[in-house]
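*Asks:* A structural model of the following input is requested.
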Amino acid sequence: MTWLRSLKATARSGLKVERRRLEPLVALRGAVGLGAVVGVSLAAFGPAVAVSSAFGAFQAAVATFQRSWRPRPTLALASGVSLAVSTFLGYLTAAHLVLFLALLTVWTFLAGLAWVAGPTAGVIASSNVAIMLVTVTLPTSVAAAAGHALVIAAGGLVQAALIVAVPLRRWGPHRDALAGALAAEADYARRLRRDPYAPFDPVPLMTARSAAAVTRRQARRRPAELHGARGLAERIRPVLASLADPAVGAPREGPQRERVRELLDAAGAVLDAAADAIRHGRAAALPPAALAALRTPDTGAVLTGPARRAAVRLAALLEDVVETTRPSGRAEPGEARARPPLVSLVPVAVRDARRELRPDSPVFRHAVRVAAVVAIGYVLGTALPFGHGYWAPIAAVMAMRPDFTQTYARSVARFCGTLLGVALATAVVRLAVPGTYTSAALAVGCAFGMFLLMRTGYAAAQVCVSAYVVFLLGMGGETWDQTVPERVLLTLLGGVLAMLAYAVYPAWETPRLRGRLADWLAADGRYAAGVLAHYADPAAPRGTGVRDAVLATRTARVAWQEAHARAAHEPVRHRGLSHAAADAAEEALAQLGRVTMLLEAHLPDRDAAPLPAAAALAEGVRRATERGARDIRERRVPRWEEIAVPDDAGVPDPVVRHGVRLLREALESLSDALEES
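*Replies:* Model (predicted):
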């Protein structure tokens, strides 16, 4: 993709407004907390302290809207405390330009490295740098700076206390994650009726698994219906696929296929009902027609072999899912996953950040870029005759992300949102000339709009943020002509610096696509080898080997998909893997994972007879995929002679026989895709 087309694509994505479910009560709670902090501070200490407290309460509320499974009060407190420390340290050096610039550069570099701990940590750290640039201009002494830091921390404390006192959908995100997984499987079941080879995106299951990890305190309070349904959903997916697949399930046409379609339709209806029940915390309203279809006694007479086994398992699993949605539903043993306390993750984050200190790391390159841009932006903003030069580095640090697409999209969105927000706020200020308390009320109203719209798109939220800052600084005594014109120009400067930095010192995904593809192939190979090994020795303890392989496969697949999506918008030429070849390779590896899932769905019972030939097949798949991954990284086309297609005499089990044949076909499709790249 050329630079011009890439810029057009990223600009459109940055200005896009998505239709998302709004949560006005949650937004109102954050705005009420902000209003309470500002009102008390304004009445007791005056406008300067009120501005600091507003930044603390605002940032704490923003932190609670991030996509994190940690308790929201914890996020508010962490945001308030970290922001207080940042602003206090900034003030200690603010009187000395060189010293402050050194602190700003180091602090911004560390904020860039914070992305290794996840998007929530990265957003909070970046916001701390941005707000520090503003708040350090407010105090007049070290004691005053300490006071401002305390009220900033108090703003976070108030937001945390308000979340505890007014719990709105306390388990809402966790319910949504689990309901989303069940709804995705319901949709999968219906698609399998029409296409027995329909793909399944594992992201909803991965999201539900992440949401299932809770702290000890959360584990004691978690509703019963959030305990066991996720584990059941994991087991339902391969059963659905095996029931629909013509190779190991029912034939393509005939009475068996019609019965399978009926069962898949009923499964979709039951799963949808269970998802709705979990999302809203009520008993499932099960469709009578679906229950009748699942309980029809002629299933055993119509279906035979693997298809009959899959139908029986499906009915039992769906019954268990429905049971978990009832108020007295039982929890599945071993479902709870522990989430460590936030403080205990600090050494883990430090260790992960140290591993990223290498030139080829995207996180390290982002940290270097953002630190350089913020330092240069601050120097240029200070040197230019506009005043309030901190707007340039603020725009840069809030727009920059570790990948190209988000950085460019957010730079465009931030400038456009700033232009519109500042224009609207300026019109209000010039026409109404609001006083201190009126400006405070307008700022709180803009914050409410930001909390309400922040998940619909960055540009929409930025309009509210820009107006919020104008009214907030107006409350502190700065007139509109001191804040508006220079902010627009310096915001443009910050955005341009962010874009130039990525062009000069990029971290492109396109050259790394082959490595991502190789990682996915290797993970798929370990998964397939682990499943085949259990056919060779059904009595062996299954442990967590196959389960870990499934999770590794999903992680590698999502990493590939995210990298592929980012690479599609990058203005660089491919290096040995064209877009068409990448699409075909993705389809081949998705097929490889689907076939392995079919084999897993029919794993023999522990008392079943061993299948000795499966051990050699497992070893052949493992060696071939490991070698194939090396070939992909070294830009060679892999071959699969080590995977022998079994015959009826060597492998009497039809599931294994068909499964290995399909595995070989998927791998050969991968080689065909790479040959055409």
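*Asks:* drop to CA atoms for contacts and neighbour counts, all remaining ones
*Replies:* OK.
*Asks:* right, and the helix or strand after the helix or strand in which Ala533 is found?
*Replies:* Using DSSP states H and E, Ala533 falls within helix 513-536. Later in the chain than helix 513-536, the nearest helix or strand by DSSP H and E is helix 545-567.
*Asks:* Which positions within that following helix qualify as buried?
*Replies:* Buried residues in helix 545-567, counted by 16 or more other Cα atoms under 10 Å: 546, 549-561, 563-564, 566-567.
*Asks:* Where is the longest helix in the protein?
*Replies:* Ranked by residue count, the top helix of the chain under DSSP state H comes out as helix 404-432.
*Asks:* That one packs against which elements?
*Replies:* helix 3-15, helix 391-399, helix 458-475, helix 480-504 (3 or more Cα pairs under 8 Å, 6 or more residues apart in numbering; DSSP states H and E).
*Asks:* Only the buried residues of it, if you could.
*Replies:* Quick answer for helix 404-432 (16+ other Cα under 10 Å): 404-423, 425-426, 429.
*Asks:* Tell me which helix or strand comes right after that helix.
*Replies:* Next along the chain after helix 404-432, taking DSSP H and E as the criterion, comes helix 436-453.
*Asks:* Could you list every helix and strand in contact with that next one?
*Replies:* Contact analysis of helix 436-453 by 3+ Cα pairs under 8 Å, 6+ apart lists helix 24-45, helix 47-64, helix 458-475 as its packing neighbours.
*Asks:* go with 7 Å
*Replies:* helix 24-45, helix 458-475 (3 or more Cα pairs under 7 Å, 6 or more residues apart in numbering; DSSP states H and E).
*Asks:* Another sequence for comparison is provided below:
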Amino acid sequence: MSWPKALKDSVRTGMSVERTGLEPLAALRSAVGLALVIGAGLAFLGPGAAASSAFGAFMAAIAAFQQSWRPRPVLALASGLTLAGSTFVGYLVGAANLAAFLVLLAAWTFLAGLLWAAGPTAGIIASGNVAIMLVTVTLPTSVPQAAGHAAMIAAGGVVQAALIVLFPIRRWGAQRDALAGALAAEADYARRLREDPLAPFDAQPLMTARDAAAVTPRQARRRPAELHGARGLAERIRPVLASLADPVVGAPAAGPARERVRELLAAAGSVLDAAAHAIRHGEPVRLPAPDLAVLKSPDNPDLLHGAPLRAAHRLAALLDDVLETAEPGSGRTAAPGESRLRPTLPALVPGVLRAVRAELRPGSPVLRHAVRVTAAASAGYLIGRALPFGHAYWAPMAAVMVMRPDFSQTYARAVARFCGTLAGVAVATAVVQLAQPGMYLSGLLAVVSAGLMYALLRTGYAVAQAFVSAYVVFLLGMGGTRWDQTVPDRVALTLVGGLLAMVSYALYPAWETPRLRTRLADWLAADGRYAAAVLRQYADPAGARRADVREALLAARDARIAWQEALARAEGEPVRHRGLSRAAADGAAEALVGLGRSAMLLEAHLPDRAHPPVPGAAELARALRTATEAGARAVRERRVPEWDAVRVLLANPGPDARPDPGPAAAPGARVLRGAAAQLLTSLDEVSAALRP
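*Replies:* The predicted structure follows:
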């Protein structure tokens, strides 16, 4: 993509408005919390303290709106308390001299940039705290006042956290939506399999549900019963659906058996949809009787037999469990030992330190982001002080808030912030000119602006920024600051900060495009480890660890998601990968999806521990693991991977493994041969896609 097209796409993305579900009650709760702290501050402590507490409550509410599975009160407290500490330390250092404050600003900004290694929520909260610190350190005039302002900021965070606890809105709603989304995705998958037995499945909803299922020990004691257990069933249903529909290891592609499979898949879709609706809304499961009858009716041995019959019985049993689990519980909750536990914030610190330490290496995108944002913030502060506008903090504040570790978001947010600022200050200025609001009316207008921002936060950055700009104009107006003392400064310095952010990325980029081959190789190796782990279960049903399959599957899903995210970021970058065309990337990705699907089919028919080992499985597992690791190295080195060892093994299975197992063969032998041939076909398709 050329630079002009990349910039055009960035402008379009930044100015887009998305139609998304609003959270008016949560926005109202946050606005009420902001109104309480502003009103108390104005009534008892004056406009300066009210502004400080308002910033604390404002940022705490934004933190609570982030897409995180951690409890919302914890996010609000973490934001308010860290902002209070940053403000107090910033004032103490800034009161000494400019050089010391610049050093502190650089250190704080660099640390905030590195915290993106711990996830986007930590990065957003840290970046917001640095940006707001630049404003709040200018409010107090003495050390006792600085301590008072810091206390008011912390109080704002405490108020927001307390309101979330006292007035919960749709408790466990995010977790319900995640689990319901996973079940609904599998329902859609079952219906698509009726028409296309090889239909792909994106495991992202399952991974989202897995993340949502991790709870703190306190949450584990209060989690509703219907949110415990259904996710594990969903994980087990997906391979059964695929194996039932597959024309190689399941029912034939045409005939009465295929029609029976289509009926079962349609009924499974209805059951999963009904369970998803019940979990999402906390209601009893309502299932049409015909669909339930299809699953309950005994199978005709003349239609299904062997592996398809076993898959049909297993699907019916799993769906029965789903229906039972999805019913609203009667107060029963899962024991903490049965849950995936999420560490508390203090226990999270060692993991965050390890993640940050892992990014302190040359070429790390997170490290490059930290360096860029530090340089832009420091340069913006110096430029702001040199320009004759005043309010020097606007430029570094804009730079810190718009910068992200990837190109597209940084440029889109820079454009959106400037345009949103123009719109917001224009409307706020018109209101101020017409209404001439006093202190309390200015506070009310600030609360209304913030409430609208909370309500529309997820519709687009430009929309949210327009209300933020109006909020700041009204908030500063509480202290008697005239609009003409802030609006021109803010518009000009916001433009400076946005330009600094864009220039810094262009001068010191972290392009995702050149790393696409590495991401693809990681996915290939992860799929190979998953397939090898499944094959080892066939080689040693009694002794192999079943947990190895689960761990390998999760690693393969993570690698696939990393590839998808990298590809999405690369699409908006103004660089070209000279060793991997878009067609080659799409073809290789489609082949790897098929590779993972073949391994999943094998997993759906794992032999019981009492069954004897399947001949040839151990050799195939070793050959596949070795070949995919060598193939991953070839992909990284821009070579075409070869699969001769796997091909030779399948063509000459050895004395103990018959190439065409008969009906009397051990359970899994015929499935193994069919799925293994599909594995090789997928590997050949990877090579074909990457061949010049």
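*Asks:* my read: Ala591 of structure 2 touches Ser682, true?
*Replies:* Yes. Under the criterion of Cα atoms under 7 Å, Ala591 of structure 2 makes contact with Ser682 at 5.1 Å.
*Asks:* joint contacts of these two?
*Replies:* Here Ala591 of structure 2 and Ser682 share no contacting residue, scored by Cα atoms under 7 Å, 6 or more residues apart in numbering.
*Asks:* quick one on the thing from earlier: just so I know, which of the helices and strands packed on helix 436-453 of structure 1 lies nearest Ala395 of structure 1?
*Replies:* When those are compared by Cα to Cα, helix 458-475 sits nearest Ala395 of structure 1, at 10.9 Å.
*Asks:* Can you check which part of structure 2 the closest one sits on?
*Replies:* Using TM-score structural alignment, the residues of structure 2 aligned to helix 458-475 of structure 1 are 461-478.
*Asks:* Ok, stretch 551-566 of structure 1 next?
*Replies:* Per TM-score structural alignment, the counterpart of stretch 551-566 of structure 1 in structure 2 is residues 554-569.
*Asks:* And stretch 171-181 of structure 1, by the same measure?
*Replies:* Using TM-score structural alignment, stretch 171-181 of structure 1 corresponds to residues 172-182 of structure 2.
*Asks:* likewise stretch 484-496 of structure 1?
*Replies:* Aligned using TM-score structural alignment, stretch 484-496 of structure 1 spans residues 487-499 in structure 2.
*Asks:* quick one on the thing from earlier: mean distance between the helix holding Ala533 of structure 1 and structure 2 after superposition?
*Replies:* Comparison of helix 513-536 of structure 1 with structure 2 after fitting gives an average deviation of 0.6 Å (mean Cα distance after the TM-score superposition for structure 1).
*Asks:* And stretch 656-666 of structure 1, by the same measure?
*Replies:* Taken over the aligned residues, the distance from stretch 656-666 of structure 1 to structure 2 averages 0.6 Å (mean Cα distance after the TM-score superposition for structure 1).
*Asks:* Now do that stretch: everything it contacts.
*Replies:* Ala247, Ala588, Leu589, Gln591, Leu592, Val595, Leu599, Ile643, Val645, Pro646, Val651.
*Asks:* Now, the residues you listed that are in strands?
*Replies:* Judged by DSSP state E, the subset of the contacts of stretch 656-666 of structure 1 located in strands is empty.
*Asks:* between the residues you listed, which is nearest Leu157 of structure 1?
*Replies:* Set against Leu157 of structure 1, the nearest of these by Cα to Cα is Leu589 (48.5 Å).
*Asks:* what separates that closest one from Thr555 of structure 1, distance-wise?
*Replies:* Relative to Thr555 of structure 1, Leu589 of structure 1 is positioned 13 Å away (Cα to Cα, to the nearest Å).
*Asks:* Same check on Asp537 of structure 1?
*Replies:* From Asp537 of structure 1 over to Thr555 of structure 1 (counting by Cα to Cα), the distance is 28 Å.
*Asks:* Kindly report the same for Ala289 of structure 1.
*Replies:* Distance, Ala289 of structure 1 to Thr555 of structure 1, using Cα to Cα: 38 Å.
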